[in-house]
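Chemist: Sequence unavailable; structure follows:
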């Protein structure tokens, strides 16, 4: 299964997401903001970045850009209520990034992660 870097500033949502992904067999390292996630990104290897867009400090789009620089093969999924922000070409989000719009069911998240990792 995948080693996932999860960046989400909503504590309860982050806990639920990490638990669902762990239950599905993935290894999840989670952080409440982009700054801490960026430190982990530079220190550890990940298969997938799962990030909110709007967060304190480094936002999800910048985190995704950095992830793509560190490891161009890393998969990226934005989890956001602001899909238009992620998809706006002016933001220069990695072109292969996927977007999962909030609200979503945990089953949808697990299915999307499995689909992205299989691609």
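Modeler: Structure's in. What do you need? Only a predicted model underlies this, so the values are computations on that prediction, with no experimental measurement involved.

Chemist: make it CA atoms for all contacts and neighbour counts henceforth
Modeler: Noted.

Chemist: what's in contact with the helix or strand containing residue 4?
Modeler: Using DSSP states H and E, residue 4 maps to strand 3-7. Residues from elsewhere that reach strand 3-7, judged by CA atoms under 8 Å, 6 or more residues apart in numbering: 14, 18, 26-34, 37, 41, 45-52, 60.

Chemist: State the distance from the closest residue to residue 34 other than its chain neighbours to residue 32.
Modeler: Excluding its sequence neighbours, the residue lying closest to residue 34 (CA to CA, 6 or more residues apart in numbering) is residue 58, at 4.5 Å. Between residue 58 and residue 32 the distance is 11 Å, computed by CA to CA, to the nearest Å.

Chemist: can you pull the contacts of the residue nearest in space to the middle of the chain?
Modeler: Closest to where the C-alpha atoms of the chain average out (CA atoms, centre = their mean) is residue 50, at 1.2 Å. For residue 50, the contact set (CA under 8 Å, 6+ apart) comprises 4, 5, 6, 7, 76, 77, 78, 79.

Chemist: putting a second one here so we can go through both:
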């Protein structure tokens, strides 16, 4: 099973995304900040870091750079509502995928499926 670490500071968005990914057959650990995500990256194995870029304490770019150093096989996908930071993210972590808000949950699930060559359990492919 694909394991996803979700870092999103907006509580309702975090719950919404986690629920959608779990319904699609992914195991999700959701945290509110990049700083809360670090111990999970350091102490556990995840296939994907799904992180908002703009967050307090530690932004998603810093978190992704930490993840790339500690767990180089972990894939990274940024989610953001700010077009300007998309360019910064692309330069800082060029292998990462960027999904711009607003997006449909189906788009998120399809991107994750593409990354891992999986098919969701929803049967809507």
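Modeler: Nice, thanks for sending it over. These numbers come from a predicted model, not from an experiment.

Chemist: The strand holding residue 4 of structure 1 vs structure 2, average offset?
Modeler: On superposition with structure 2, the average gap between strand 3-7 of structure 1 and its aligned counterparts reaches 0.2 Å (mean CA distance after the TM-score superposition for structure 1).

Chemist: Please state the offset of that strand from the chain centre?
Modeler: In this view, strand 3-7 of structure 1 has its centroid 6 Å away from the chain centroid, taken as CA atoms, centre = their mean, to the nearest Å.

Chemist: Over to stretch 111-119 of structure 1?
Modeler: From the chain centre to the centre of stretch 111-119 of structure 1 is a distance of 13 Å (CA atoms, centre = their mean).

Chemist: quick one: contacts of that stretch?
Modeler: Contacts of stretch 111-119 of structure 1 (CA under 8 Å, 6+ apart): 2, 48, 75, 77, 100.

Chemist: Aligned counterpart of residue 29 of structure 1 in structure 2, please.
Modeler: Residue 29 of structure 1 maps onto residue 29 of structure 2 when the alignment is built from TM-score structural alignment.

Chemist: quick check, its match in a strand?
Modeler: Yes. Counting by DSSP: H, G, I helix; E, B strand; the rest coil, residue 29 of structure 2 falls inside a strand.

Chemist: Could you measure from the closest residue to it other than its chain neighbours over to residue 63 of structure 2?
Modeler: Using CA to CA, 6+ apart and skipping residues adjacent in sequence, the residue nearest residue 29 of structure 2 is residue 5, 5.0 Å away. Separation of residue 5 of structure 2 from residue 63 of structure 2 (CA to CA): 11 Å.

Chemist: And for residue 55 of structure 2?
Modeler: Taking CA to CA as the measure, residue 55 of structure 2 falls 10 Å from residue 63 of structure 2.
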